[in-house]
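**Student:** The following comprises the amino acid sequence and a computationally predicted model.
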Amino acid sequence: MKPTLLILAAGMASRYGSLKQIQQFGPSGETIIDYSIYDAIRAGFGKIVFIIRKDFEAEFREIFEPKLKGRVETDYVYQEMDAFLDGYPVPADRTKPWGTAHAVLCAKNAINEPFAVINADDFYGKDSFEKMAKFLESSCKPDVYSVVGYQLSKTISEHGSVSRGVCAADSNGNLAEINERTKVYKDGDKIVYEDADGSKHELAPETPVSMNFWGFHQNVFEMSQELFKEFLQKDGDKPKSEFFIPIVVDNFIQKKLGVVNVLPTAAQWFGVTYKEDAPGVQASLSALVEAGEYPTNLWK
């Protein structure tokens, strides 16, 4: 069975105001999602599941169905505030969705096979999709998950600090721990992260970091559902608390339920953390098209 790609796109609408203006970066008006889907299809993924907000479904289908019809199976899942709450009342002051691990949980009834998770607005590169597809087809098990490990230096913005999940791997190349560093930036010719107290710590350029490209066995849904219950009991009343994928992965590792293979890639990641990043993304894609990595028009 071919693996599935789950694309986290529920947050896009709030960033763009309307999906009509999803930013076009490719020479024929392609969005970053278009490149991810194109790479996924050629790497061997058989289905694309989009996590979206229900009120944007019509617009979303209008954008993607004409391109993808006949090329790959698609499905749409909503991240709704009341999904999987199991009787827990939505707090009155809660406006924020419950986070990335909750978004994944919302796809529980749409996925019955090993699957990968990506962000909608990050460009991950062909190599990453090939490595992930191979992992999902041949190595993924109930006790073996994976994460693509990017080299830190290939994920930095020139226009300000970024948040990165810094990965520590053990001697077998499995994830030992993941630490969310919320302020990582270039400081002269070094890359540093800052602690809450302002102290700086240098990170090696080749340090592996997670860009939220995960490979899961479908058993992750049951585990996530249990953890989400615990999360709600502990932090559900905090208006800004979020149930993130690393919380689930950390539980999986710490409780010795299995291992998470780090799939190293030298691919260049890019995304739009700051609006000043947009011209660079456009230039990078143009260079890849000129080099023959992608056709001028992806869906022609």
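**Tutor:** Noted; the coordinates are in hand.

**Student:** From here on, just use CA atoms for contacts and neighbour counts.
**Tutor:** Fine.

**Student:** Tell me if I am right that residue 117 is in a helix.
**Tutor:** No: assessed with DSSP: H, G, I helix; E, B strand; the rest coil, residue 117 is strand; it does not lie in a helix.

**Student:** give the contact list for it.
**Tutor:** Residues near residue 117 by Cα atoms under 8 Å, 6 or more residues apart in numbering: 5-8, 104, 212-215.

**Student:** Just the terminal-to-terminal distance for stretch 103-123.
**Tutor:** Terminal residues of stretch 103-123 are spaced 20 Å apart (Cα to Cα, to the nearest Å).

**Student:** Check which residues of that stretch are buried.
**Tutor:** Residues of stretch 103-123 classed as buried by neighbour count (16 or more other Cα atoms under 10 Å): 103-108, 111, 113-123.

**Student:** One more to weigh against that first structure:
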Amino acid sequence: MQPTLLILAAGMGSRYGGVKQLDQFGPNGETIMDYSLFDAIRAGFGKVVFIIREELRADFEEIFNEKLAGKIEVDYAIQSLDAYVPAELGEVRRTKPWGTGHAMLCAKNHTMTPFAIINADDFYGLEAFQLIGEFLKTDTDDQLHAMVGYEVKNTLSKYGSVSRGVCEVNDNGNLASVIERTKIYEKEGRIVYEETDGDTLLSPDTPVSMNFWGFKPSVFPSLERQFETYAIANIDSLKAEFYIPTVMTTLIQTDLGHCKVFRSQGEWFGVTYPDDKPIVQEALKRLHDEGKYPDQLW
């Protein structure tokens, strides 16, 4: 059974100042998603589900449907603000999406197979798709999920703080915990994350989640229960976000799931700020020049 790829593409791009998931970064105008799709197809994925806002659907269909026809099955899941929110809570007043965990839940009815889930605006490289793809195709433990980790020093931006899931890995290579830190940056030659009570140092080789996860469909019942609890507690918090690392941490703590950690030696880069764009464009051009990708992806 071929696994499915979910792509988190409903974000607002507030720090970037636009719809960065559809911006052009490759030498022929490719989006970053084009490279993820190209690598996923090479790694044996059989379906892609774009998780988007309704107002983006027409643009996505125009960009991707024709180029992917015959190469991979294409589907769309809409992350609406009221999806899976208990009806008794009344009208949802927020305008910002509920976060990555909620986005994954919105793809529940589009995902019958084991699946990977990634950010639209991150480049992960072929190795990461091969690692997760092989795991999803061969592992038979319904409660064992997976993630690809990268060293935090390789995931920073020169132009401001970044959000990362900071991971602790136990002796058998499984995830012990992952905590979303929303302000990580380099300060006076050291890497820190900022909290209300000050800065905390991070070792440069600390593994962090870049939202490349592999899940079995068994995750959805717990995911739905977790989000319902979260929505009830945060219905009046207009900027609160329900993250995938929170989902995984709860699975681990309640012994409903475990997570194998793969350490990628491949290249990662992403876009958070407008000034990141030329860096990503240069990196993608270099990968084409090195023969890692053909002159034309499609």
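**Tutor:** Arrived safely. Quantities reported herein were computed from a predicted structural model and do not represent experimental measurements.

**Student:** Give me the TM-score for this pair.
**Tutor:** TM-score of the superposed chains, computed with TM-score structural alignment, normalised by the length of structure 2, equals 0.94; 297 aligned residues with a Cα RMSD of 1.9 Å.

**Student:** quick one on the thing from earlier: of the buried residues of stretch 103-123 of structure 1, which belong to helices?
**Tutor:** 103-105 (DSSP state H).

**Student:** neighbours around residue 298 of structure 2, how many?
**Tutor:** Close neighbours of residue 298 of structure 2, defined as other Cα atoms under 10 Å, add up to 10.

**Student:** Helix or strand: which one has the nearest residue to it once chain neighbours are set aside?
**Tutor:** Leaving aside its chain neighbours, residue 298 of structure 2 sits nearest to residue 67 (6.5 Å; criterion: Cα to Cα, 6 or more residues apart in numbering). According to DSSP states H and E, residue 67 of structure 2 maps onto helix 66-68.

**Student:** average offset between that helix and structure 1?
**Tutor:** By mean Cα distance after the TM-score superposition for structure 1, the fitted helix 66-68 of structure 2 averages 0.9 Å away from its aligned residues in structure 1.

**Student:** what does that helix contact?
**Tutor:** Contact with helix 66-68 of structure 2 is made by 74, 298, as judged by Cα under 8 Å, 6+ apart.

**Student:** try it again with 7 Å
**Tutor:** Helix 66-68 of structure 2 is contacted by residues residue 298 when judged by Cα atoms under 7 Å, 6 or more residues apart in numbering.

**Student:** Check which residues of the helix or strand containing residue 175 of structure 2 are buried.
**Tutor:** Using DSSP H and E, residue 175 of structure 2 sits in strand 175-187. Buried positions in strand 175-187 of structure 2, judged by neighbour count with 16+ other Cα under 10 Å: 175-181, 184-186.

**Student:** Name the next helix or strand following the longest helix seen in structure 2 along the chain.
**Tutor:** Criterion DSSP H: the longest helix present in structure 2 is helix 219-234. Later in the chain than helix 219-234 of structure 2, the nearest helix or strand by DSSP H and E is helix 244-253.

**Student:** and that following helix with strand 115-119, angle?
**Tutor:** Relative orientation of helix 244-253 of structure 2 and strand 115-119, computed by axes from the mean of the first three to the mean of the last three Cα atoms, to 10 degrees: 140 degrees.

**Student:** any residues touching helix 244-253 of structure 2, and which ones?
**Tutor:** The contact list for helix 244-253 of structure 2, computed with Cα under 7 Å, 6+ apart, reads 100-101, 165, 177-180, 223, 257-258.

**Student:** 6 Å - rerun?
**Tutor:** Helix 244-253 of structure 2 is contacted from outside by 100-101, 177-178, 257-258, using Cα atoms under 6 Å, 6 or more residues apart in numbering.

**Student:** Tell me what angle it forms with strand 175-187.
**Tutor:** With the same axes, to 10 degrees defining the directions, helix 244-253 of structure 2 sits at 150 degrees from strand 175-187.

**Student:** which parts of helix 244-253 of structure 2 are buried?
**Tutor:** By neighbour count, with 16+ other Cα under 10 Å as the criterion, the buried positions of helix 244-253 of structure 2 are 244-252.

**Student:** now stretch 94-105 of structure 2
**Tutor:** 97-105.

**Student:** which part of structure 1 lines up with it?
**Tutor:** Across structure 1, the stretch matching stretch 94-105 of structure 2 (TM-score structural alignment) is residues 94-105.

**Student:** Three-state assignment for residue 154 of structure 1, please.
**Tutor:** Looking at residue 154 of structure 1 with three-state DSSP, the answer is helix.

**Student:** OK, contacts around it?
**Tutor:** Residue 154 of structure 1 is in contact with 268-269, counting by Cα under 6 Å, 6+ apart.

**Student:** So what's the residue count around residue 207 of structure 2?
**Tutor:** Counted with other Cα under 10 Å, the neighbours of residue 207 of structure 2 add up to 25.

**Student:** could you measure it against residue 120 of structure 2, distance?
**Tutor:** From residue 207 of structure 2 to residue 120 of structure 2 the distance is 21 Å (Cα to Cα).
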